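Trainee: heads up, no residue letters with this:
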């Protein structure tokens, strides 16, 4: 029998040759002869890690780390074993100990970055991949992951630089050309976005995601027919592609063809971050439910619920059912009494069993709504004219204007649709006006605190606790000026005068070009002509507001 050192050398040779099954028993014979042979323990633990035997690997590598805490590689491999079992905190601790022993241990930075990716801790992931690339600047995978972490933080310019370096190193990397298209579109570099996506699908004609991103870039360039063709191509390649179905549908509706879009609009549930609700009762498909009950659930944003509440009365007429509306808590008081609704329950309430169910946003598709049959009569929402806490702050000698500049930051397109309050200075200086903020949420209120002219804007928004209060205040104002957020829908549903400020390529419901809305007769639309150009929008709105003030005074 060879001595332990000779056996160890043979095991290492087998291991290095990739013959793991042959190396393992030799390592075990070494450990049978020398139980505390730390090198054999380390390499056997590493071999078990390679074989996917993570529990056994943790046991051995933990012993090595305890006996030799200065060995960075052992901490790194133990971290990988913990990560493979989903034990992220233990893995992070191990990898940080590896880096404490060796601050230039590139692999540990990479492994730590992967864990932060899985935890969606994007700033930490970014930091790790930056550190890794400082030590391994030619590593393509690390640069790809850095670009992704930057993209998730809306650092699109930096993400573009990362992805551009990847395609410099590997020009035929189709997926990264597609990623570049995505970030170029976010930056408003629309020609570059189209060109990058076209490059991706030339390199990989069967790449459905590339065709989908090409469609997005073409849509943002207002080439809607070409965009639909790109989405169609993606779906021919990959019929089970919910995002492409959704993009095709919303592009059709952006073009004004509601009827064509409703079917694909149903794919929205498959692309939501949280899994959709499940129900025991059947989905309503338009049949009579006379004498029965129908649960209508609002499962998207506040603005969606306010916009689609118009379909509750037609749904009740078509079904004959007793409709129970399940909606967001902040909307419950406002929506009680809505035509067609027998009962309103809110998030957290007991949900009764009904004969059928349907999503609120699915109603127009079931009802067969087209652009010609869209219910547009307003108001379809109302609020009791109760004594308002804001009555004594409205100056009747001025034109009272409600103002909203910031949507929900969690919304994927919020960076595009929200207008920085700092851009609105010329508007706020309009003579004869009193601006009253309807803005809620920390992101918007922080902007108000930061502008020099904040004293010109009365902050009512921080005192608003639900939409019924906001509605009561809107009814006391002369005008609402808002970006594309829930307040636009609320003001429109109340029949209030509202001016909505739109990005270059807005959400599908606002279509393109037109200055009015088929959804809200009392609404005017002010659009960016170029990507991100809020100053021109504010200039147009300011001029129009001055005209309104002058007409009022004359």
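Mentor: Looks like it came in fine. Bear in mind the structure is a predicted one, so any value in this text is a computation, not a measurement. Residues are numbered from 1 along each chain as shown.

Trainee: can we go C-alpha only for contacts and neighbour counts from here?
Mentor: Will do.

Trainee: neighbours around the residue lying closest to residue 245 once chain neighbours are set aside, how many?
Mentor: Distance criterion CA to CA, 6 or more residues apart in numbering; nearest residue to residue 245, sequence neighbours excluded, is residue 264 at 5.2 Å. Residue 264: 19 surrounding residues under other CA atoms under 10 Å.

Trainee: what's residue 264 in contact with, if anything?
Mentor: By CA atoms under 8 Å, 6 or more residues apart in numbering, residue 264 lies in contact with 245, 246, 248, 249.

Trainee: if we go to 10 Å?
Mentor: Counting by CA atoms under 10 Å, 6 or more residues apart in numbering, residue 264 touches 242, 243, 244, 245, 246, 247, 248, 249, 250, 252, 365.

Trainee: who touches stretch 341-353?
Mentor: Against stretch 341-353 from outside (CA under 10 Å, 6+ apart): 279-281, 293-298, 309, 312-313, 315-316, 321-338.

Trainee: tell me which residues of the one helix or strand residue 58 maps to come out buried.
Mentor: Per DSSP states H and E: residue 58 is located in helix 54-67. Buried positions in helix 54-67, judged by neighbour count with 16 or more other CA atoms under 10 Å: 54, 56, 57, 58, 60, 61, 62, 63, 64, 65.

Trainee: comparison target, given below:
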């Protein structure tokens, strides 16, 4: 963090000490905390300011923003509701209230409010209009409604970087793709790519010849999984309509596409089918042959050392929350999705589980050095985890997977393994919503969602995971 940013925060704190009743000094502290990427620490300062000036819009925003980062979505929603009558910019309050209603579980109210915000926005490209579309999309998708993918596509104009290959027109919704050569460009994170690239099957079945791009760390896995496609590794786009990097651009020109689509377009091909695909995202991932051979040899030896035991992969910590340079949203949300080591050891040290299950860490060694290693019945993948191809090869030899809400959960599901996802009360849309889909995902099979009832309390989730592993289903 630049010294000047910390100095700005120090100066703001010193100014407040000299004038504790000055609201402007408290606003300066909140702004300085945003500048040093410690937004979640704004809450006490916003509360102090609001005690002095209860309708200060800047401090109301700071308070609600900090509450959301801390996972206190119901309180954030209540704050927006209580102050809707203030002079907010158009859609500003509605979008944030709708988002926090969705994240707090009031999904029907969120969809109603965000739908009205989207209707009001029309074709507006303003930031809050884009936010309204994004959160309406995710609320709809959480209920299993594929109409959400239409709204999600608006992220191509907003908060998701994307590539634009100017030499081919963008796909306009046509269903008959016979004779078409389609370039699909990637975006978003590993988990999104693992999930949405499952829709490539529908594009191939519609007659398309496909080339697609992906992040380099998952290239080997995706090429092995889609041998009939050309797969090009390239950096992830960070801005809207970015030009392809030189090597990827040369590969695209050699492929000579007649159409381009982005990752976000892929689910739209079957969105309006009278009978939607079941599951919407079928399992498809397959590790490269050399990695599979190494994994099979390793698994055979481990099973010989642990006769009669089932092998269960275990992923418990999202490393992003340990990186100080990450933004507050990335750090805080990763922290809310991670399970403390002491809770994980309730699985690995459980005597009943130890008689039946050998856990296998699915963490990259460098990440596990940061998160710590649980004691008890846990092994490590002998060939080593260096790439996602290695992880997928290991997964193929396991009987079940337990993962927090991370790319590993998507990898397990899209590899066709029985997968238990340990999720906080908000979770991600792909795991559904407790009120509409219970412990199942509306989008994929073989997934059991074990949800917290209270943010931060993993005790009941770990108890459910123990029962899931001891039940006759998972990997039996």
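Mentor: Happy to help now that I have it. Bear in mind the structure is a predicted one, so any value in this text is a computation, not a measurement.

Trainee: re earlier: reformat the buried residues of helix 54-67 of structure 1 as a markdown table; add distance to residue 191 of structure 1.
Mentor: Listed next are the buried residues of helix 54-67 of structure 1 as a markdown table, based on distance: CA to CA, whole Å:
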| residue | distance to residue 191 of structure 1 |
| --- | --- |
| 54 | 48 |
| 56 | 54 |
| 57 | 51 |
| 58 | 51 |
| 60 | 55 |
| 61 | 53 |
| 62 | 54 |
| 63 | 57 |
| 64 | 56 |
| 65 | 54 |
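
Trainee: run the chain-centre distance for the helix or strand in which residue 353 of structure 2 is found.
Mentor: For residue 353 of structure 2, the element it lies in under DSSP H and E is helix 351-356. Centroid separation for helix 351-356 of structure 2 versus its chain: 32 Å, with CA atoms, centre = their mean, to the nearest Å.

Trainee: cool, stretch 309-328 of structure 1 as well?
Mentor: The answer for stretch 309-328 of structure 1 is 29 Å, by CA atoms, centre = their mean.

Trainee: tell me, the helix holding residue 58 of structure 1 lands on which residues of structure 2?
Mentor: Under TM-score structural alignment, helix 54-67 of structure 1 corresponds to no residues of structure 2.

Trainee: in helices, which of the contacts of stretch 341-353 of structure 1 appear?
Mentor: Per DSSP state H, helices hold the following members of those: 312, 313, 315, 316, 332, 333, 334, 335.

Trainee: so who does the second one touch?
Mentor: Counting by CA under 10 Å, 6+ apart, residue 313 of structure 1 makes contact with 319, 323, 338, 339, 340, 341, 375, 380.

Trainee: what does residue 52 of structure 2 correspond to in structure 1?
Mentor: Alignment note (TM-score structural alignment): residue 52 of structure 2 maps to residue 169 of structure 1.

Trainee: contacting residues for that match?
Mentor: Counted by CA under 10 Å, 6+ apart, residue 169 of structure 1 has contacts 138, 139, 140, 163.

Trainee: just the buried ones out of these, please.
Mentor: Buried among these by 16+ other CA under 10 Å: 140, 163.

Trainee: please tell me which residues of structure 2 the one helix or strand residue 217 of structure 1 maps to aligns onto.
Mentor: Element membership for residue 217 of structure 1 (DSSP H and E) is helix 208-220. Aligned by TM-score structural alignment, helix 208-220 of structure 1 corresponds to residues 91-103 of structure 2.

Trainee: stretch 142-150 of structure 1 against structure 2, how far on average?
Mentor: Compared with structure 2 after the fit, stretch 142-150 of structure 1 shows a mean deviation of 3.4 Å (mean CA distance after the TM-score superposition for structure 1).
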